[in-house]
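Trainee: predicted model, plus sequence, below.
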Amino acid sequence: MLLIGARVAEPALLISELEIQIESEQQWEQMTSQLPISRDLSKRTLIRCVAKNIIRTLDEPYKSNEWEIELFENPGVNAFAMPGGKLGVYTGIFDVAENSDEIATVIGHEIAHVTNKHSYERAKRDMRTKIGTTIGAAVVAGNIANQPIYTQNDLYEVNNQMNAINTMSQMISTYGLNLPFSRKQENDADTSGIMFMARAGFNPLSSLSLWKKMQDQGKRPNLEFVSSHPSSSTRIKGLSSQLSKALAAYNEVERKPNCRYPK
């Protein structure tokens, strides 16, 4: 029996950061075992150089994490970071990013998703969606179950309604009713990311040049990083507002990283 007025446990109590980290570990192991790893030593060296220079500027515990950094052989223009210190970059990023500073723009942004705990927030949000969907489906299913069935047509109608509920639940579970990260989370990652790269000695002006190129190539296939993020024009405006502060941090770095972009 469903009690409509019953209190549902707060989703935040049903999932922990440790659980998210364990899940990330499992996903990372699956990816590194199944996806092809790039054999281009110069590109792998650059990615690791940029990432490590950014990581050493982070606050604890992220600074001391044993980060695993990998370059996947994939034409997609994409990158991702996962809780527990996992960073993956697709080789397709080199088709757009033309120097180490532009690479740092992408890596700084993805690492910021981890330091801002966006994966944890997203998991809680998705759980609320699924709990709400489950309750709603249960209410509807309960109403359907109480419908009298007198004829074969009545039974056919009930089956159709139950199939519709199952389809709806599967769609919500698959697509989440939202983008991978919310607009606010993406903006926060931009704000943190441009400061991460600047403090590490990467020129924040390159964040604007990268996104202008992304904007120009927005309709190109394999631009997952663009399709799953806010529009480039919106992003450029947001980054421009942070540029003065980022440049000040960049100019304070006396010894800039020597991360050589492959020729």
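Mentor: Now that the structure is in, tell me what you want to look at. Numbering: from 1, shown residues only.
Trainee: switch to C-alpha atoms for all contacts and neighbour counts from now on
Mentor: Noted.
Trainee: buried residues of the helix ranked longest in the chain, list them for me.
Mentor: Using DSSP state H, we find that the single longest helix of the chain is helix 118-145. If you call a residue buried by 16 or more other C-alpha atoms under 10 Å, then helix 118-145 has these buried ones: 118-127, 129-131, 133, 137-139, 141.
Trainee: A helix includes T57, no?
Mentor: No. Counting by DSSP: H, G, I helix; E, B strand; the rest coil, T57 is not found in a helix; it is coil.
Trainee: what's near enough to touch it?
Mentor: K63, F196, R199, A200 (C-alpha atoms under 8 Å, 6 or more residues apart in numbering).
Trainee: looking at those residues, which are in strands?
Mentor: Using DSSP state E, no member of the contacts of T57 falls in strands.
Trainee: here comes the other one, which I'd like you to weigh against the first:
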Amino acid sequence: MSSFNKTSLMQRREVIMGLAAGSIVPFVSGCADNASLGRSQLMLVSDGQLAQLSDQAWRDSLGRERVLRDPGYTRRLNRVGQRVVDASGQGHLDWEFVVFDSDTVNAWVLPNGKVGFYKGILDLMETDDHLATVMGHEVGHVAGRHSAERASQQIAAQVGVSLLTSALGANQNTVEYSDDIGAALGMGVTLGVILPYSRQHEYEADRLGVDYMARSSYDPRQAIDFWVAMSTLHRGSTAEFMSTHPSDENRIAAMRSHMTARGYT
């Protein structure tokens, strides 16, 4: 092999290793500042696109899930939800809070302000402060524009991997391995870029959620109690390295640190 080919191959290997480590990310213009987070975000998805997708997802959820008609659950969710939203500064959205009749221990939010709580998680919440913990976290995702940022990151990652795979595959020394290289690069970007950003989003939503609790006169200290109790349900779950969520220990430690800094403890 000529010295030129050896050098080119070494450069390609460095590129692959860089992507796998998450140190090389496709550059795409489209950053926006987010005052709630105090940082800029990659934004390749318009608010209109996100609203359209969110509306459709909400309609699909209402058609697929069974809505709980118990007025006690509904009143509680709406009472806490509205207080947290008012404290968050996100009142410009058309918020809607729905309880789904399922023992599933989960809650989620769409970027358009549609919030779904399952009966299973509400039954575990002994106080409204516990409910406000999760509600604040979900509203924090909306204020953080995390859905738009995550979608933008995935778009940028896919474009970068496709371009690099095509460039490598065009070379005679790598063409027969182009599929394997593409798969390896895809895994590298997933582990090195997309999942860590998802964990960052979870930490940010936790911090914003605790702040919203305090502003809406709920006790932010009870957020720790709730997540400690929830951690007992996660034994044997996926390792943090391969997860979109932080480990329970890291999440609770980060929340304690934020609360101390804010003077909530």
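Mentor: That came through fine. As the structure is a computational prediction, the values presented were derived from the model and not from experiment.
Trainee: any idea what the TM-score is?
Mentor: The TM-score (TM-score structural alignment, normalised by the length of structure 1) is 0.71; 222 aligned residues with a C-alpha RMSD of 3.3 Å.
Trainee: ok, back up a step: quick one, which of the contacts of T57 of structure 1 are buried?
Mentor: Neighbour-count burial (16+ other C-alpha under 10 Å) is assigned, among the contacts of T57 of structure 1, to F196, R199, A200.
Trainee: export these as JSON lines, with columns for distance to I103 of structure 1.
Mentor: What follows is these, written out as JSON lines (distance: C-alpha to C-alpha, whole Å):
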{"residue": "F196", "distance to I103 of structure 1": "13"}
{"residue": "R199", "distance to I103 of structure 1": "15"}
{"residue": "A200", "distance to I103 of structure 1": "13"}
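Trainee: what's the closest of those residues to E19 of structure 1?
Mentor: F196 (26.7 Å; C-alpha to C-alpha).
Trainee: I figured that closest one hits I107, correct?
Mentor: No. F196 of structure 1 lies out of contact with I107 (C-alpha atoms under 8 Å); the separation is 9.4 Å.
Trainee: end to end, how far does stretch 91-102 of structure 1 reach?
Mentor: Terminal residues of stretch 91-102 of structure 1 lie 14 Å apart, using C-alpha to C-alpha, to the nearest Å.
Trainee: show me what counts as buried in it.
Mentor: Within stretch 91-102 of structure 1, the residues scored as buried using 16+ other C-alpha under 10 Å are T91, G92, I93, F94, V96, A97, E98, N99, S100, D101, E102.
Trainee: can you redo the residues you listed as a markdown table with distance to E186 of structure 1 and secondary structure?
Mentor: Listed next are the buried residues of stretch 91-102 of structure 1 as a markdown table, based on distance: C-alpha to C-alpha, whole Å; DSSP: H, G, I helix; E, B strand; the rest coil:
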| residue | distance to E186 of structure 1 | secondary structure |
| --- | --- | --- |
| T91 | 22 | helix |
| G92 | 21 | helix |
| I93 | 19 | helix |
| F94 | 22 | helix |
| V96 | 20 | coil |
| A97 | 20 | coil |
| E98 | 23 | coil |
| N99 | 23 | coil |
| S100 | 22 | helix |
| D101 | 20 | helix |
| E102 | 18 | helix |
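Trainee: give the aligned equivalent of G132 of structure 1 in structure 2.
Mentor: Structural alignment places G132 of structure 1 opposite G160 in structure 2 (criterion: TM-score structural alignment).
Trainee: how about T234 of structure 1?
Mentor: Per TM-score structural alignment, T234 of structure 1 is aligned with N250.
Trainee: before we move on, what about F94 of structure 1?
Mentor: Under TM-score structural alignment, F94 of structure 1 pairs with L122 in structure 2.
Trainee: quick check: closest non-adjacent residue to its match.
Mentor: What sits nearest to L122 of structure 2 in space, not counting adjacent residues and going by C-alpha to C-alpha, 6 or more residues apart in numbering, is L131, at 7.2 Å.
Trainee: ok, that neighbour touching M125?
Mentor: Yes. Using C-alpha under 8 Å, L131 of structure 2 is in contact with M125, at 6.0 Å.
Trainee: re earlier: now the helix or strand that the longest helix of structure 1 is followed by against helix 118-145, angle please.
Mentor: Scanning forward in sequence from helix 118-145 of structure 1 by DSSP states H and E, the next helix or strand is helix 152-175. Interaxial angle, helix 152-175 of structure 1 versus helix 118-145 (axes from the mean of the first three to the mean of the last three C-alpha atoms, to 10 degrees): 180 degrees.
Trainee: any idea how far G63 of structure 2 lies from E138 of structure 2?
Mentor: The value you get for G63 of structure 2 to E138 of structure 2, if C-alpha to C-alpha is used, is 22 Å.
Trainee: more neighbours: these two, which one.
Mentor: Taking other C-alpha atoms under 10 Å, G63 of structure 2 and E138 do not tie; E138 has more neighbours (26 against 10).
Trainee: that one reaches R207, doesn't it?
Mentor: No. Using C-alpha under 8 Å, E138 of structure 2 is not in contact with R207, being 11.2 Å away.
Trainee: name the SS class of the corresponding residue of structure 2 for V114 of structure 1, please.
Mentor: Counting by TM-score structural alignment, V114 of structure 1 corresponds to V142 in structure 2. Taking three-state DSSP as the rule, one finds V142 of structure 2 in the helix state.
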